[in-house]
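Asker: sequence plus predicted model, see below.
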Amino acid sequence: MKDLYVRVYLTNMRKYNEGQLIGGWVDVSTDTDWSKELKNFCRIGKDDVFGEEYFISDYETNINDLNISEYTSISELENVAEFIEYVNLNDLQDIANELIEAIGGIDIYRLMRLLENEQYVYIADAGDDEKLGEYIIENDAKYSSLSDDIKHYLDKEAIGSDYCINNGGIYQNGNYIELLG
C-alpha cells in the first residue's frame, strides 16, 4: 500500500496580480508549520514585507476524488493532514480510497468517523455477485454446518446478489463495499 499524500502550491496573490508567480510546493502533513510556509512563499520584495493573501494554484495527491481549490483554507488542509496521518498509520490507504470513490464528495470528518469506528464492510476481490456469494458461503456462520458437497450446489450468484441488494452495498474496482453508518 502506498502512503496517501497531498502537496499544494501556495501562491502569493498580490504578486500574482502584479504578473509574477511567487510561491512554492508544501507537503500537507501534521508537521507542516503553515505560518512559516506562508511567510516563505508570500514574501514581497527584499524587505520581508508579507502579503496578506495567498491561494492554491495547483495540487498533487494520490487520494481518489479529493478536490482542493484555490479557496481551500489552511484549517481544511490541516483536517486533510490529520486524515492522511490516521489512514497511513493504520494501513487503511486502499479502503479509504475505495470509500471516497464509492461515496463521492464525502467530507473528511465523515470518512474518518467511518474508518475509526469501522462502520463499513470491505471485501477485497469480491467484485461481482458470484464472488461475493462464494465469500459469504465460506465465511458466514449460517453456512458453516453445510458440507462442501452441499455448498457446491448453492447458487452463489443469487446469494451474493441478495446480500448486496439487502445491505445496500456496491461493487467497485473488483471489491465489495458497504457502509454501516
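Answerer: Yep, that arrived.

Asker: contacts and neighbour counts: CA atoms only from here.
Answerer: OK.

Asker: can you tell me what sits against stretch 115-123?
Answerer: Stretch 115-123 has contacts (Cα atoms under 8 Å, 6 or more residues apart in numbering) with 95-96, 113-114, 175-181.

Asker: likewise stretch 36-45?
Answerer: So stretch 36-45 is in contact with 10-13, 15, 22-24, 26, 49-54, going by Cα under 8 Å, 6+ apart.

Asker: please tell me which one of the residues you listed counts the most neighbours.
Answerer: Of the contacts of stretch 36-45, Asn12 is surrounded by the most neighbours, 28 neighbours in total, counting by other Cα atoms under 10 Å.

Asker: separation between that one and Ile165?
Answerer: Using Cα to Cα, to the nearest Å, Asn12 is found at 51 Å from Ile165.

Asker: now for the contacts of stretch 36-45, which pair is the farthest apart?
Answerer: Val26 and Val49 (20.6 Å; Cα to Cα).

Asker: can you give me how far the lengthiest helix in the chain is from the chain middle?
Answerer: As assigned by DSSP state H, the longest helix anywhere in the chain is helix 74-89. Distance, stretch centre to chain centre, for helix 74-89: 10 Å (Cα atoms, centre = their mean, to the nearest Å).

Asker: take the one below as the second:
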Amino acid sequence: MFKVFITNLGKYTEGELVGKWLDLPCNNITEQLKSIDVRPNSKYEEAFITDYENDWNYNVGEYENIYSLNELSKKLEKIQKEGSKEWLLAYCSALGENLQDAIENQEYQNSCFYQNEKTIDVTRELFNEWLNTIKDKELKKVIKWHFDYEEYAEEQLMDRYYDTEYGCIYI
C-alpha cells in the first residue's frame, strides 16, 4: 500500500484546502491533478504532498515529485508480488540504505535473508548443516560439545550479518 494526499499549492496559500488521496501506482496522475485544479501553465500549476501512508517505512517529502513516486511505487508493487518485500526492508534497515537507492542498485538481491530469524538461530542452523557433513561420529560429538553458538553469532554479526526487525540478513 502506498498512498499520498496531494494538495493544490496555490489554493493552499490562499487559505483553501483542495486535495485528495491518491493510491499509487496510478495510471492517470495528470487527470488526478486536474481534479484538484492543478494544470500546467495556469494560476494553479503546483501540487504538494501533505500526508502519506505506506507499508515500506518510506518517508515522503512534501515536494517530492509525484511522477517519481509513482514509478517507485510500481517497482515496490513488483517487489511485493515477487515476495521480496521483507528482504528489501531488512537490507535497508541493516545498512541504513535509502529504499529507492537499494532498488536501483539491486545489491540486496545478492544477500541472504532469513525471515523472522536472528543471527543466533541462523548460525545454529548453518552449523548443524555443516556438522552433518562430518562422517567421524567422535569428532562430530567433540565439535558439537565445544561450539559456542552465541559467541560465534556475535562474531558473525561483526562480519556482514545483521539482525533487523524483519529477520537476519547476510550481506
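Answerer: Noted; the coordinates are in hand. Since we're looking at a predicted model, the values are computed, not measured.

Asker: if we can go back for a sec, can you check which part of the second structure the longest helix of the first structure sits on?
Answerer: Aligning helix 74-89 of the first structure against the second structure (TM-score structural alignment) gives residues 66-81.

Asker: any idea whether whichever residue in the first structure pairs up with Trp21 of the second structure is helix, strand or coil?
Answerer: Using TM-score structural alignment, the partner of Trp21 of the second structure in the first structure is Trp25. Put simply, Trp25 of the first structure is strand when judged by DSSP: H, G, I helix; E, B strand; the rest coil.

Asker: tell me, how many residues neighbour Trp25 of the first structure?
Answerer: Residues near Trp25 of the first structure, counting by other Cα under 10 Å: 17.

Asker: now it, nearest residue through space, not along the chain?
Answerer: Of all residues not flanking Trp25 of the first structure in the chain, Tyr9 sits nearest, at 4.4 Å (Cα to Cα, 6 or more residues apart in numbering).

Asker: and Leu17 of the second structure, what helix or strand is that in?
Answerer: Counting by DSSP states H and E, no helix or strand carries Leu17 of the second structure.

Asker: and it, how far is that from Tyr44 of the second structure?
Answerer: 13 Å.

Asker: all strands for the second structure, in order.
Answerer: Assigned by DSSP state E, the strands in the second structure fall at 2-8, 19-23, 47-54, 112-115, 161-164, 167-170.

Asker: so which bit of the first structure is the first one matched to?
Answerer: Counterpart in the first structure of strand 2-8 of the second structure, with TM-score structural alignment as the criterion, is residues 6-12.

Asker: pull the residues that contact the matching stretch.
Answerer: Counting by Cα under 8 Å, 6+ apart, 21-29, 38, 41-43, 51, 53-63 sit against stretch 6-12 of the first structure.

Asker: and for stretch 14-30 of the first structure?
Answerer: Counting by Cα under 8 Å, 6+ apart, 5-12, 37, 41-42, 44, 51, 53-54, 77-78, 80-82, 84-85 sit against stretch 14-30 of the first structure.

Asker: same check, this time on stretch 172-181 of the first structure
Answerer: In contact with stretch 172-181 of the first structure (Cα under 8 Å, 6+ apart) are residues 98-99, 102, 114, 119-128, 132, 167-171.

Asker: and stretch 75-89 of the second structure, how far out from the chain's middle?
Answerer: The mean C-alpha position of stretch 75-89 of the second structure is separated from the chain mean by 8 Å, Cα atoms, centre = their mean.
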